[in-house]
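Enquirer: Take a look and give me a structure for this.
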Amino acid sequence: MPHVSQPDVRSVTPAARLQAILDLMQEVDSVDRPADAVISAWFRARRDVGAEDRGPISETYYALLRAHARLGWWLARHGREDTPRNRLLAFLVLDGKKTRDEVARLFSGGMSAPAPLTDNERALLVKLQGGRMDSPSMPEEVRLECPAWALEPFRNRFGAEFEREMAALLTPAPLDLRVNPIKAKREDMVQALRELGLPAEPSVSAPFGIRVRERPSLSRLTMLKSGEVEIQDEGSQLVALLMDARPGERVVDFCAGAGGKTLAIAAQMANRGHVIACDVMEGRLKRGAERFRRAGLHNIETRLLASETDRWVKRHKGTFDRVLVDAPCSGTGTWRRNPDARWRTLGAGLETLLPQQARILASAARLVKPGGRLVYATCSMLPDENEGQVASFLAAHPDFRVLPLTEVAPQLPPSAHPDYLSLTPARHDMDGFFAAVLQRAPLPPAA
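Expert: Down below sits the predicted model:
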């Protein structure tokens, strides 16, 4: 049984928590980085903020992000500037149901507390008092926190389930973990988490998954540092499962990033065979290599590519049993986990992503040996990035065919598509993921 650390009991006042949230809001707004990365760095730099406070601070901040469009609508309605401070004040009244006097006591200007309310801010609280976060006057895209560009694609994708799926994207994501079978057993890890007071249960579908229905301070989870578990959404675990990688095989994770799915694939292979984690970002591969070592996995090699058409691909055509293409995408399936991604354009748009995905898939397919398996995956729920890409690829590559999900993984939950893995938050309580399993035709028998 692994050693589990005791919780840090240091705590600050509710007013100091609000000031910390304001600081976080300003920090995130000032840099072009995803909010989760900024939050992690912010907490690392502030060791004085104890574990008892980190959870509530993070939860409130993410709740603010999930109400981004609606808070902006209320501020505009009352002619107020959309600033972090006004946004927090509106949130405390509309979501926290706090009175003007309660807010004033928190914004006291005392030690570590936010500065006192101005007359203009007090007037805003009066206008908002008794209101609700949702208003029948709101446009649909505001009420559902859906960027205008995604409204019609999502409506076409989900049909009658549109509002239900958008509502699910506004719920907090659970903490999903994947046990590393090289180092630990799932039942032992579940017990260790429960001893920390966490509501941990085995995942419904992922054989090595654990779900925790709250967001603890990760510093308490010593099994993360030891490589016994990794943070990985259950849907992502199922994508890796579709590779069905066997001990002794040669496997490529073509867009490996920091190696989350690479770890799961290498563990499937019981540390035997050869896995190559490829990416065009050296920093990601270095972070991945550290995770591989921590996990005790020695069958993984990292490979930095200049582009998706790197000469390495040509030199290794037709030599791999399994190839995963976890393509760069819009990330719409992760919006409940990364709510800021709805509104902040930190990467390429669809006009760039769609042709890039097609190029990556076509190039990576060259690596697959006859009879081998190619898995194309995204964390998007937009058909153009998913079924559309697969259809175009198959039309241009008649030597590949789809292996239906019911054939390759009948144990997985019913999908929104008969042939592909198509997961959604409302239907499966996982991030939105898509995966297609394709097989290259085997060589004809010798005459």
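
Enquirer: switch to C-alpha atoms for all contacts and neighbour counts from now on
Expert: Noted.

Enquirer: Near the closest residue to Glu282 other than its chain neighbours, how many other residues are there?
Expert: Spatial nearest neighbour of Glu282, excluding adjacent residues (CA to CA, 6 or more residues apart in numbering): Leu304 at 6.3 Å. Using other CA atoms under 10 Å, Leu304 has 17 neighbouring residues.

Enquirer: Could you do Glu195 as well?
Expert: Other residues close to Glu195 by other CA under 10 Å number 12.

Enquirer: List the contacts of the residue nearest to Glu282.
Expert: Cys278, Asp279, Val280, Met281, Glu282, Leu285 (CA atoms under 8 Å, 6 or more residues apart in numbering).

Enquirer: again with Phe162
Expert: Phe154, Arg155.

Enquirer: got it, and Phe158?
Expert: With CA under 8 Å, 6+ apart, Phe158 has these contacts: Glu165.

Enquirer: Figure out how far the helix or strand hosting it is from the centre of its chain.
Expert: Using DSSP states H and E, Phe158 sits in helix 148-158. Between the centre of helix 148-158 and the centre of its chain there are 20 Å (CA atoms, centre = their mean, to the nearest Å).

Enquirer: just checking, next helix/strand downstream of it?
Expert: helix 162-168.

Enquirer: Let's compare: structure for the following, please.
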Amino acid sequence: MQLSSLLGHASELVRIVRKSPQPPDALAADFLRARKYIGSTERRFLSELVFHTLRTLSLADDVTRRFTLPDIVHGALALALSDTMPITLSEAMTAASKTTVADLDQPMQDAVAWCRTHLDIRANAPDDMSDATWACTQPWLLDSIGNDGVDLFRSMLGPAPLCLRVNLRHTTRDRVMHELASMGIQAEAGRWSPAAIIIRQRVNLLQHALYLNGMIEIQDEGSQLIGYACDPHPNDDVLDACAGAGGKTVHLADLQNDSGRILSADIEGARLKEIFGRTRRAGVRSVVTRLVHLTRGLDVSDARRGFDVVLVDAPCSGMGTVRRLPMVKWRLTPELAKRHAAKQRKILSTYARHVAQDGVLVYATCSILPAENRQVVEAFLADHPEFVEEPLAPVLARHGITVDGLDGTSGMLQVDPWHHGTDGLFMARLRKVS
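Expert: Coordinates of the predicted model:
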């Protein structure tokens, strides 16, 4: 397929994604499934270029305007071919279209040359470009982060790697890595979680025995740290208050050696049903599910005397996942962010009622925004003097975990792609003392 045709398809898919609230990966899969004439290498090229465009919209738009290119996809391609971004499409483009940079028309060649000269990823923004455009985000989001905002947002321009969590009840990380190596899959141990394996190539393990037999789950390394922050003991009663599809639920059961009682609650019945597949694969029997109202909490019959550990992985903006869901950062508004924070404060207060005396409350989000993270916890502590911040470092150390940037006395931890190579996630560990 000629490059012009590939760019036309990419432009069409970008328009579809920008208009739809559906996840980009699902839209891309539907788009490509309906066009069976597109070969596998060309599909990879289209997918990479479309996601690269979505991640770099403001910068790609700037390049497009500077050189009067046909549309934003051409600007994104110029960025990719300049080797100044966290992703390069040179090999994919050559394989898919048999085209090199020298074969491009003059405006595209000029755009690539300008990007190579002015957009060194290790440097600052050009003098005539705003920091927000350079960081590929909205100005208000950049302001909300503060001094490190540009570096943080720039770190989220590349694709996220595949991260596995090993079920340590049934196998070891070394054994799984050996099995992956025998399949020709290059893998590396995670930096933080003792159960994490990082794979940087494109692979599908969902039909492999390792996954089907519950030896591995797909879970970001930062997300795995939330389970360790909960640190449930055997026989503890645990509430996963916003369980979703149960990724953290199953990890908590693994940490308890499946010997406690875990109640997984969520407002979406369809997502709760996914937990059954996960628990079956992992051989977990200690989990029960409950459909609940978002801000009412549990029925009295479920609450009993209270739970030893309550995890509130609150609904949030998702700003820590923009490597996977790039449209999140373009669609979020200040008003929506405020609504998220207000809802989070209410949910946290609701489920705090279910914490037993001397029990643990862990609050978590997949966001990098202080308004959804530290500020929510600080407001909660001001209103609930019966809870205190409990240092996370010694809790994580019990699992052999030391995280860069974690103060020894702090009960709050923010991880992100720039500092830790993970998704952007926040967690806070609180203890009920009275």
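
Enquirer: And the strands in structure 2, which stretches?
Expert: 162-166, 187-189, 196-199, 216-218, 237-240, 261-266, 287-291, 307-313, 355-365, 387-389, 412-415, 425-432 (DSSP state E).

Enquirer: Make TSV from the ones you listed and add distance to Ala229 of structure 2 to it.
Expert: Below are the strands of structure 2 laid out as TSV (distance: least, CA to CA, whole Å):
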stretch	distance to Ala229 of structure 2
strand 162-166	16
strand 187-189	20
strand 196-199	15
strand 216-218	19
strand 237-240	13
strand 261-266	16
strand 287-291	19
strand 307-313	10
strand 355-365	7
strand 387-389	12
strand 412-415	10
strand 425-432	7
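
Enquirer: residues touching the residue sitting nearest the centre point of structure 1, list them.
Expert: Taking CA atoms, centre = their mean, the centroid of structure 1 lies closest to Thr334, which sits 4.5 Å from it. When contacts are counted by CA under 8 Å, 6+ apart, Thr334 of structure 1 touches Cys379, Ser380, Asp431, Gly432.

Enquirer: What lines up with it in structure 2?
Expert: In structure 2, the residue matched to Thr334 of structure 1 (TM-score structural alignment) is Thr321.

Enquirer: Kindly report the same for Leu238 of structure 1.
Expert: Using TM-score structural alignment, Leu238 of structure 1 sits opposite Leu225 in structure 2.

Enquirer: Name the nearest residue to its match, sequence neighbours excluded.
Expert: Ser193 (6.4 Å).

Enquirer: Could you identify the longest helix within structure 2?
Expert: Secondary structure of structure 2 per DSSP state H: the longest helix is helix 334-352.

Enquirer: Contacts for it next, please.
Expert: 140, 241, 294-297, 310, 312, 314-317, 361, 363, 371-372, 376-377, 379-380.

Enquirer: Show me what Arg194 of structure 1 lines up with in structure 2.
Expert: Using TM-score structural alignment, Arg194 of structure 1 lines up with Ala181 in structure 2.

Enquirer: How many residues are close by its match?
Expert: Count around Ala181 of structure 2 with other CA under 10 Å applied: 12.

Enquirer: distance of the residue nearest to it when sequence neighbours are not counted from Leu164 of structure 2?
Expert: Nearest non-adjacent residue to Ala181 of structure 2, counting by CA to CA, 6+ apart: Ala187, 7.3 Å away. In this view, Ala187 of structure 2 and Leu164 of structure 2 are 10 Å apart by CA to CA, to the nearest Å.

Enquirer: so what's in contact with the two at the same time?
Expert: Joint contacts of Ala187 of structure 2 and Leu164 (CA under 8 Å, 6+ apart) are Ile197, Ile198.

Enquirer: neighbour-wise, which of these two wins?
Expert: Leu164 (26 against 19).

Enquirer: Is the more buried one in contact with Gln219, as I believe?
Expert: Yes. In terms of CA atoms under 8 Å, Leu164 of structure 2 counts as a neighbour of Gln219; the distance is 5.5 Å.
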